[in-house]
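Asker: Prediction below, plus the sequence it came from.
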Amino acid sequence: MLPAEQHRFLDALRALLGTSHVLHLAEDCAPYLTDWRKRYQGRALAVVLPGDAAQVAGVVQLCALHGVGVVPQGGNTGLVGGATPDASGEQIVLSTRRLNRIRSIDPAGGVLVAEAGCVLAAVQQAAAEHGLLFPLSLAAEGSCTIGGNLSTNAGGTAVLRYGNARELCLGLEVVTAQGEVLDALNLLRKNNTGYSLRDLYVGSEGTLGIITAAALKLFAQPAAQITALVAVHDVAAAIGLLGLANARLGCSLTGFELMSAHSLQLVQQHFPQLALPFELPSAWCVLLESSETEGEPQGRARLESLLEMALNDGLIVNAAVAQSLAQSQALWHLRESIPLAQAQEGLNIKHDIGVPLSRMVAFVESTAELVTQALPGARLVVFGHLGDGNLHYNVQAPVGADAARFLAEHQAVCNRIVHDAAVACGGTFSAEHGVGQLKRDDLARYGNPVALAQMRALKQALDPQNLMNPGKMWPG
């Protein structure tokens, strides 16, 4: 774009949004141009902050007219570079931070309508004020936004009971690549009238359109939540415990998180105030949570009975059941501090794999051998949502090694080992983080050719100018 056309474009944006909502100076744009992991640094023609869906549509119309790419950004907490512009300086970042209203809550119908820029924790709080639960929960819930959660089909810690973000969404409001507002804010649990456009836009990472609002499912608040930290010998024992928990607790089983002993040792090293309730006599721990409808005494008795049976069956080594909300929060803080402890330890190679539970033991054992053979001294920091087959299979540099150099020299080889192993087990290289910039080549390498062809056809049909989050998922 020539300088004169740039000026006309920016002037049109200012006329639409107001000067204060079009950021152009480098110091104003800087917070929007680097991803959360600081792996991607981009440039932008401007950062725009529309205040409603009509303004988002107006921005997209101007971008279509001038051929300018649009990079939607919510809380900027993504892990694959999906909300960062490229280095050309010819794209705009469209921040949804001003689209932050709870439009309505229907307690009887169990539906809340939130705009895309609503922080997840604010949606949780709005539901709680009506005695209801919005169950999506993840470590970044104090800063991630509903639009970002839906665009990546976020998972989190309660997928086992409530499902991914897609299952928690009834309908969407979306601005299309042509700048039209698609009002598909379905408030019904049943509505079989044509294609499910919700499923098309959820998980598309902003490459087909921009989510501006969503109708979200609400649930009854549990009468009690009982949390336990359990030590197990190995992954096979953890899977055995999961089977027993499913049989004994049924749908009240809400969380089932697997953590390697090394991941918890990193937490203790960098956050010594976060104490474990017992010594680590084994290689693995499970954080288990049950959400009860009957009440705390009944729930605690059921969980303790489960743990006693698991101990008698040789599935567990030790266990500690939280006796208060504070203790429960402390156990979850251990789990949620693992990524922070890794960051304190230094740069690391992250993976977000999904593997069928029937193949999980084989995956963990064989991949550990392959990685340590290829990268002697590398430390495996493995944790994640075992209940739904999703592990963060991370690799830390050897003790004393230059972490940045280790990442630069070995990431490609490590990624190939881990992703090949996951796919060979019938799994995926991206279970919940998305593709973004980081995994575009992996999508091309591992994707089903027929599925890829259909996805490309959808992209071409809905965004023929390739203006919606260009360079994400697909090259170019």
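Answerer: Arrived safely, thanks for sending. Numbering: from 1, shown residues only.

Asker: okay, CA-based contacts and neighbour counts for the rest of this
Answerer: Will do.

Asker: Taking the centroid of this structure, which residue is nearest it?
Answerer: Ala154 (4.0 Å; CA atoms, centre = their mean).

Asker: which ones are touching that residue?
Answerer: 164-165, 432-433 (CA atoms under 8 Å, 6 or more residues apart in numbering).

Asker: Name the member of the residues you listed with the most neighbours.
Answerer: Ala165 (25 neighbours; other CA atoms under 10 Å).

Asker: quick one: contacts for that residue?
Answerer: Counted by CA under 8 Å, 6+ apart, Ala165 has contacts 136, 149-150, 153-155.

Asker: 10 Å instead?
Answerer: 135-137, 146, 149-156, 159, 202-203, 216-217, 432 (CA atoms under 10 Å, 6 or more residues apart in numbering).

Asker: ok, now Ile226?
Answerer: 253-254, 288-292, 295-297, 299-304, 321-325, 328.

Asker: For the stretch 51-200 of the chain, just list every one of the helices.
Answerer: Taking DSSP state H, counting those that start in this stretch as the criterion, the stretch 51-200 of the chain carries its helices at 53-66, 120-128, 146-151, 159-162, 197-201.

Asker: list the buried ones in the fourth one?
Answerer: Across helix 159-162, burial judged by 16 or more other CA atoms under 10 Å covers 159-162.

Asker: adding another structure so you can compare the two:
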Amino acid sequence: MLNPCDAAFLAGLSETLPPGTLREAEPRWLSEPRGRYQGQAGAVALPRSTAEVSAILRACAAARVGIVPWGGGTGLVAGQVMAEGPAPLLLSLERMAAVRGIWPGENVIAVEAGMTLQSVQEAAAAAGLLFPLSLASEGTAAIGGNLATNAGGTAVLRYGNARDLCLGLEAVLPDGSVWNGLGRLRKDNTGYDLKNLLIGSEGTLGVITAASLRLYSQPAARVVAMLAVPSPAAAQALLRLCQAQTGGLVSGFELIGRMGFEFLAEAGPALPLPFAAPPDWTVLLELGLPVAMEPEATMAGIYEAADGAGLVLDGVIATSEAQADQLWAIRESIPEANKRIGAVASHDISLPLDAIPGFLETAGVALAARADVRINAFGHLGDGNLHYNLFPARGRHRSDYDDARAELTRIVHDLVAAEGGSISAEHGIGRLKVADLERYGDPARLAAMRAIKAALDPAGIMNPGAVLRG
């Protein structure tokens, strides 16, 4: 059993920390973007160093007080809020936001976990390099949280998830011991891979305090286009064509269904849209090209070949950085439009690429047989990750579907599982999907996860109730 983070515990903890480290929890630390959970906390700890994080975890382990790590608060599966049980201590690393070092010749930067993703990108750019992880919430999301959830984003197709961009970690384990794994090695075959165990563990096995990250050369040219396509299958064929013609230089390949444009027109944000009437399916394509490839000629060649193969119906090619940013703004504003409409159920799923067209057709039919909903399907087609979200029919409210929500999600997830997909592509499990993980997870894998949790965190203080049921 865990104990609450009460006045007596805080009085003892405060004696080991600098003044001002412990604070009363403000509303921003106790909410999550979708508004479904309201968190609780006895206090918030804001350490300035790894040594202070170590002291906090050591004290919590001794007193059996739960800890909820808090990054930028942008997570969508309630991993950062604990609504039930003894009040935990909230741990925010926002004061730990320094660059530990940068090695341009090695394409490596070491940063503390509280840096925002945007700040990491800017530090890399100042050295003439690229940190390619990119999310709509990058101005707020912390890199420690990105690693703890193995964040994906729009550039996974070319550069990989957060896991693929990390060379080393510094982390504090549940007993307060510090793992000094902040290396810069590409190869280190010396036993179990603790780095990749902590990445994606959502704060349930320890606290990431710093990371060594892989950087890349900046592309010499960026080409962005929005292309109307006849179908998702045509979009996949277009991706293969683009990869073949550029030698794998596609940086982003996003699928947008017609409903995304309709929601933007209905609820905003107000943006200039490229087509007079929204196509059923659209692709947002970005290429990052070297000096040897002329941007306009490359995109013209792709469009001509795609048109000849019947893979495109219409298109807009950005002729400036401002226009490219405008096209991306359309894609990045769809989640805000979704929020304004109010989702009945949201699903972050991944599927084998060849299964996507069939899933979209089958799921639409299955859902229509159960309820009158609008479906907004969009996402990272190149890596198989779709955001498959259900919304009330026009004139109805999301609350009208309260009795159907669980069944609708079950329909979607059952179809995903039948295709060998995942019910959580990039958002994680948090607290929202614990039951889903139990239902769809492989039993042997779940048993191994529970054994690892018990070995590293025997008192169960780390993010109680997230990922694995307490």
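Answerer: That came through fine. As the structure is a computational prediction, the values presented were derived from the model and not from experiment.

Asker: Just give the TM-score of the two.
Answerer: After superposition, the two chains reach a TM-score (TM-score structural alignment, normalised by the length of structure 2) of 0.97; 470 aligned residues with a CA RMSD of 1.7 Å.

Asker: okay, the helices of the stretch 51-200 of structure 1, which one's buried deepest?
Answerer: helix 146-151 (a mean of 30; mean count of other CA atoms under 10 Å).

Asker: with structure 2 superposed, average distance for that one?
Answerer: With mean CA distance after the TM-score superposition for structure 1, helix 146-151 of structure 1 departs from structure 2 by a mean of 0.5 Å once superposed.

Asker: follow-up on the earlier one: which of the contacts of Ile226 of structure 1 are conserved in structure 2?
Answerer: Shared with structure 2 under both residues aligned by TM-score structural alignment, their matches' CA atoms under 10 Å, the contacts from the contacts of Ile226 of structure 1 are 253-254, 288-292, 299-300, 302-303, 321-325, 328.

Asker: can you redo the helices of the stretch 51-200 of structure 1 as JSON lines with distance to Ala401 of structure 1?
Answerer: What follows is those, written out as JSON lines (distance: least, CA to CA, whole Å):
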{"stretch": "helix 53-66", "distance to Ala401 of structure 1": "46"}
{"stretch": "helix 120-128", "distance to Ala401 of structure 1": "37"}
{"stretch": "helix 146-151", "distance to Ala401 of structure 1": "35"}
{"stretch": "helix 159-162", "distance to Ala401 of structure 1": "37"}
{"stretch": "helix 197-201", "distance to Ala401 of structure 1": "42"}
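
Asker: Counterpart of the residue nearest to the centre of structure 1 over in structure 2?
Answerer: Under the alignment by TM-score structural alignment, Ala154 of structure 1 pairs with Ala151 in structure 2.

Asker: How about Pro470 of structure 1?
Answerer: By TM-score structural alignment, Pro470 of structure 1 lines up with Pro464.

Asker: Would you double-check that its match falls in a strand?
Answerer: No - assignment of Pro464 of structure 2 by DSSP: H, G, I helix; E, B strand; the rest coil gives coil, placing it outside any strand.

Asker: What does Gly248 of structure 2 correspond to in structure 1?
Answerer: Taking TM-score structural alignment for the superposition, Gly248 of structure 2 sits opposite Cys251 in structure 1.

Asker: Please disregard the earlier target; I meant Trp103 of structure 2.
Answerer: That one, Trp103 of structure 2, aligns with Asp106 by TM-score structural alignment.

Asker: Find the nearest non-adjacent residue to its match, please.
Answerer: Among residues not flanking Asp106 of structure 1 along the chain, Leu112 sits closest, at 6.2 Å (CA to CA, 6 or more residues apart in numbering).

Asker: Narrow the contacts of Ile226 of structure 1 to those that are buried.
Answerer: Going by neighbour count (16+ other CA under 10 Å), those have 253-254, 288-292, 296, 299-300, 302-304, 321-322, 328 buried.

Asker: Tell me which two in those residues are the farthest apart.
Answerer: Comparing every pair within those by CA to CA identifies Arg302 and Ser328 as the most remote, at 16.8 Å.

Asker: The longest helix belonging to structure 2 packs against which elements?
Answerer: Ordering each helix of structure 2 by length in residues (DSSP state H) puts helix 321-341 first. Applying 3 or more CA pairs under 10 Å, 6 or more residues apart in numbering; DSSP states H and E, we find helix 321-341 of structure 2 packed against strand 221-229, strand 250-257, helix 258-267, strand 281-289, strand 314-317, strand 373-380, strand 385-392.

Asker: right, so of these, which gets closest to Gly73 of structure 2?
Answerer: strand 385-392 (19.7 Å).

Asker: for the helices of the stretch 51-200 of structure 1, which one sits closest to His270 of structure 1?
Answerer: Nearest to His270 of structure 1 among the helices of the stretch 51-200 of structure 1 is helix 120-128; the distance by CA to CA comes to 26.2 Å.

Asker: Show me what the closest one is packed against.
Answerer: So helix 120-128 of structure 1, by 3+ CA pairs under 10 Å, 6+ apart, packs with strand 102-106, strand 111-115, strand 132-133, helix 146-151, strand 219-220.

Asker: and the angle for the longest helix of structure 2 with strand 221-229?
Answerer: Orientation of helix 321-341 of structure 2 against strand 221-229 (axes from the mean of the first three to the mean of the last three CA atoms, to 10 degrees) gives an angle of 50 degrees.
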